[in-house]
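1. Task: produce atomic coordinates for the following.
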Amino acid sequence: MKLFNDTFTALERSLDYSSAKNRAISDNIANVDTPGYKAKNVVFKDVLNRELSTLPAKRTDPRHIDFQRGHESSYRTMTRPGTTYNHNGNNVDIDKEMNDLAQNQIYYQALADRMNGKFRSLQSVIKGGN
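-> Predicted coordinates:
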């Protein structure tokens, strides 16, 4: 028997993704002046594909998305090669990183608030609505 439903699992995975993204952004900010450092980015496509593959969907038309085919099971942290913003070979754009950090913090806080709401609802049910 599953104690928690899929909503808790999806929220937990989303929090993990946001944490990994925060680590990558923090690494980028910390290495803004490191010669030759290439910025990291967490790829969301893999997370989306994993979630899509778990949807209980039936393909009724060949033009529909195939939800059951296999996908990689985790997100990836990748470097962004091929660009250089500084004279030392570094490609960290501090303005972009600070913007990404602010967006990710808002996203993480919204997920945490949603998770807390789910636990409050569960607590209310356990206490009998009191």
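2. Please count neighbours and contacts with C-alpha atoms only from this point.
-> OK.
3. in the protein, which spans are strands?
-> Using DSSP state E, the strands of the chain run over residues 40-43, 76-79.
4. Next, format those strands as TSV and append mean neighbour count.
-> Shown next, in TSV, are the strands of the chain (neighbours: other CA atoms under 10 Å):
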stretch	mean neighbour count
strand 40-43	18
strand 76-79	15
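5. Nearest to residue 24, out of the ones you listed?
-> strand 40-43 (5.6 Å; CA to CA).
6. By residue count, what's the longest helix in the chain?
-> For the chain, the helix with the greatest residue count under DSSP state H is helix 94-127.
7. on that earlier part again, indicate which one of the strands of the chain is closest to residue 116.
-> Per CA to CA, nearest to residue 116 of the strands of the chain: strand 40-43, 25.2 Å.
8. Let's compare: structure for the following, please.
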Amino acid sequence: MDLNILNLASALARHASARQQVISENVANADTPGYRARDIRAFGELVDTGPAFEAKRTRPGHVAFGSTINGFEPELSAGFGAETPNGNSVSLEDQMMRGAEVQQAHGLAIGAYSKSLAILRSVVATR
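-> Below is the predicted model of the structure:
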């Protein structure tokens, strides 16, 4: 069995987690003047390129650099007409819709991962 499905499901779960973190930061700053809503590119767009580079720290004195949220880089992203007079671009309705998308993606990732592990267990049990 090709284990790439497990890697793909794991990457989708990490993507959903990172996106949920960005969405929660947007919601937390919904009333902050000048705050700009952010989001992470769709998982499908990132599959070929992989997550953003993040350097590995092998000693405590090393400086971390690269991406900051599970290897995925957030970008500015606001719904059309969401900007308020104080410069804030967070629309709570838009963020709730994005949160629902994240919940579905995470459920898909966990389901694929669980089913793949069940198949592997059944193969091992029959040998």
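9. In JSON lines: the strands of structure 1, plus distance to residue 34 of structure 1.
-> Formatted as JSON lines, those follow (distance: least, CA to CA, whole Å):
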{"stretch": "strand 40-43", "distance to residue 34 of structure 1": "13"}
{"stretch": "strand 76-79", "distance to residue 34 of structure 1": "15"}
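10. Between these, which one is closest to residue 21 of structure 1.
-> Residue 21 of structure 1 sits nearest to strand 40-43 of all the strands of structure 1, at 5.5 Å, using CA to CA.
11. how big's the offset between that closest one and structure 2?
-> Strand 40-43 of structure 1 differs from its equivalent in structure 2 by a mean of 1.0 Å after superposition (mean CA distance after the TM-score superposition for structure 1).
12. Structure 2: matching residues for that strand?
-> With TM-score structural alignment applied, strand 40-43 of structure 1 matches the range 38-41 in structure 2.
13. where's that stretch relative to the chain centroid, distance-wise?
-> Counting by CA atoms, centre = their mean, to the nearest Å, stretch 38-41 of structure 2 is centred 8 Å from the centre of its parent chain.
14. do the same with stretch 87-102 of structure 1
-> Distance, centroid of stretch 87-102 of structure 1 to centroid of chain: 19 Å (CA atoms, centre = their mean).
15. residue range for it in structure 2?
-> Using TM-score structural alignment, the partner range for stretch 87-102 of structure 1 is residues 85-100.
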